[in-house]
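Undergrad: this one's sequence-less:
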């Protein structure tokens, strides 16, 4: 019998580094597939669609993936807003983000509107962010719109170095308005609740990732076992300083048994 009945798995730093594959991670996912153990890739990245992530995993990394096996912070944010009780009926949203966020918010319960009509301001990473967008979002929040952020990641890894993440833009809007946003992505509860629901609420799930501050804390704070793999952000030296340790730690996935 497998020791865990479902896996929630981070992507960048865990399964790959940007466009560069991690061979042990590919073999790890293949072992899950062969054992018929359910898994879901859970990413804080809101810029790409689930279909785009699935295509990249299949084509670039040799991990055959369907869009149903990917859950992004954009999808989790749309799920959260659609069911939120702050505003009854149609949710009117002023959106700051890219294609992944726009697609996730294309649903009957939600209408994308200009800032002066918005009940919600939803912000993700937007590499076309401007002062105009910051100004409009500020006005909307000052008028009473609820401030929702896909994630608070300050940086994103890339082949060139650490890029500014969505959290850097969120911080600007928080500073301009004095309003703290509701954060959806890891380590917060909304994305974990949405991911577990998509896995039909397994009895013994585990959260897998390379970043203690997002992946591992997401598991700890939401009652899941955790597996930290030292292929990305967090180091052994950093983990030694943590009061609450991951349930499991491995250098790479070859050291992990799913049985």
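TA: Structure received. All of these numbers come straight from a predicted model, not from anything done at the bench.
Undergrad: contacts, neighbours, all on C-alpha from now
TA: Fine.
Undergrad: residues in contact with the residue nearest the centre of the chain?
TA: Geometric centre of the chain, nearest residue: residue 44, 2.1 Å, by Cα atoms, centre = their mean. Contact partners of residue 44, counting by Cα atoms under 8 Å, 6 or more residues apart in numbering, are 72, 73, 74, 150, 151, 153, 185, 186.
Undergrad: Alongside the first one, take a look at this:
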């Protein structure tokens, strides 16, 4: 669904912007200034937007309240959470007042209750399903009850499988790490994963708004970007959260974004965003300012320009039919500074 022009603003090519939260607009509860400023501009221009988050520890109204405290005019109906989506699925599958064992935060229990089901915490309550979401207080006892319930025949639904969560101190274990505990104990996968990288949050957002050219924005290749690919949507990776330039260079085909920008400003600044090589690319995928010369698995970056343009030139080579480069070396001081700023110099300089 690419609709960008070679010289226009990225945002002008799409009729809906679907925004991840953690790592895009804030880190935990601390605003990312560039993210908040960009979203404020979306509101000021009357651009349709939806927030789609895997985080199951807050309800939509709580997310909207948090965003409002950051100066954004967010409304609960603009927020899609994996907790709310999971509760909707459970309500479709089981009769009203069915017992559901909840592993996660109070927000997930509240969503299950609002869907007409009965949250429980023990095997003895005969749960028909286990729903597992992130909660900072989840412990061994919660996971043990969940394992027992699944072994007894309860359906196992995970809100998401994010391995980590971004924080100011660095990534920490997310719900995917807790799901991995049960996966190890049970020797099986969840029956259903609701959130990203599944396409449901993206397709629901488009359906609710009637969008035909949505753009998904996120900071994670393995959830936000892969989910957009599965949903058949264009995507923008911002480098303010979890995924790094190194991970982008080594991204598998099913988790490669359409665009990359250092911050959410790339929605409005044509010079701050680069379109990456891919089957739907409309902008040139080679960089006019940067070039990478290649000899087998060794590449040399030369030229000048923005960091995202350099990253695009590197992606062209890493994603080529010849395979990833093993080493990238700078040709001069400007290339060295650019590689260092992208976190790519250490590996290159080790040769």
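TA: Perfect, I can see it now. Computed from a prediction, not measured in an experiment: that's the story for all the values here.
Undergrad: Can you pull the TM-score for these?
TA: With the length set by TM-score structural alignment, normalised by the length of structure 1, the two chains reach a TM-score of 0.89; 255 aligned residues with a Cα RMSD of 2.2 Å.
Undergrad: about what we covered before: for the residue mapped onto the residue nearest to the centre of structure 1 from structure 2, which non-adjacent residue is closest in space?
TA: With TM-score structural alignment defining the correspondence, residue 44 of structure 1 maps onto residue 54 in structure 2. Distances taken as Cα to Cα, 6 or more residues apart in numbering place residue 82 nearest to residue 54 of structure 2, at 5.0 Å, with adjacent residues excluded.
Undergrad: same deal with residue 142 of structure 2?
TA: residue 103 (6.2 Å).
Undergrad: ok, now which ones touch the residue mapped onto that neighbour from structure 1?
TA: Matched to structure 1 by TM-score structural alignment, residue 103 of structure 2 sits across from residue 96. Taking Cα under 8 Å, 6+ apart, we find residue 96 of structure 1 in contact with 121, 122, 123, 124, 125, 126, 129, 133.
Undergrad: can you tell me how far the second one sits from residue 197 of structure 1?
TA: For residue 122 of structure 1, the distance to residue 197 of structure 1 (Cα to Cα, to the nearest Å) stands at 22 Å.
Undergrad: and these two? which has more neighbours close in?
TA: residue 122 (27 against 11; other Cα atoms under 10 Å).
Undergrad: Could you measure from the more buried one over to residue 194 of structure 1?
TA: From residue 122 of structure 1 to residue 194 of structure 1 the distance is 18 Å (Cα to Cα).
Undergrad: Kindly report the same for residue 211 of structure 1.
TA: 20 Å.
Undergrad: What lines up with residue 218 of structure 2 in structure 1?
TA: Structural alignment (TM-score structural alignment) places residue 218 of structure 2 against residue 209 in structure 1.
Undergrad: So its match sits against residue 217, correct?
TA: No. Taking contacts as Cα atoms under 8 Å, residue 209 of structure 1 lies outside contact range of residue 217: 10.1 Å.
Undergrad: Looking at these two, which is more packed in?
TA: A count of neighbours by other Cα under 10 Å puts residue 209 above the other of residue 209 of structure 1 and residue 217, at 29 against 21.
Undergrad: show me the contacts for that one.
TA: Counting by Cα under 8 Å, 6+ apart, residue 209 of structure 1 has contacts 9, 10, 11, 13, 14, 215, 216, 227, 228, 229.
Undergrad: which residues of the stretch 151-300 of structure 2 fall in helices?
TA: 175-186, 200-209, 226-231, 245-249 (DSSP state H, counting those that start in this stretch).
Undergrad: Out of those, which is the most enclosed?
TA: Most buried of the helices of the stretch 151-300 of structure 2 by mean neighbour count (mean count of other Cα atoms under 10 Å) is helix 226-231; its value is a mean of 24.
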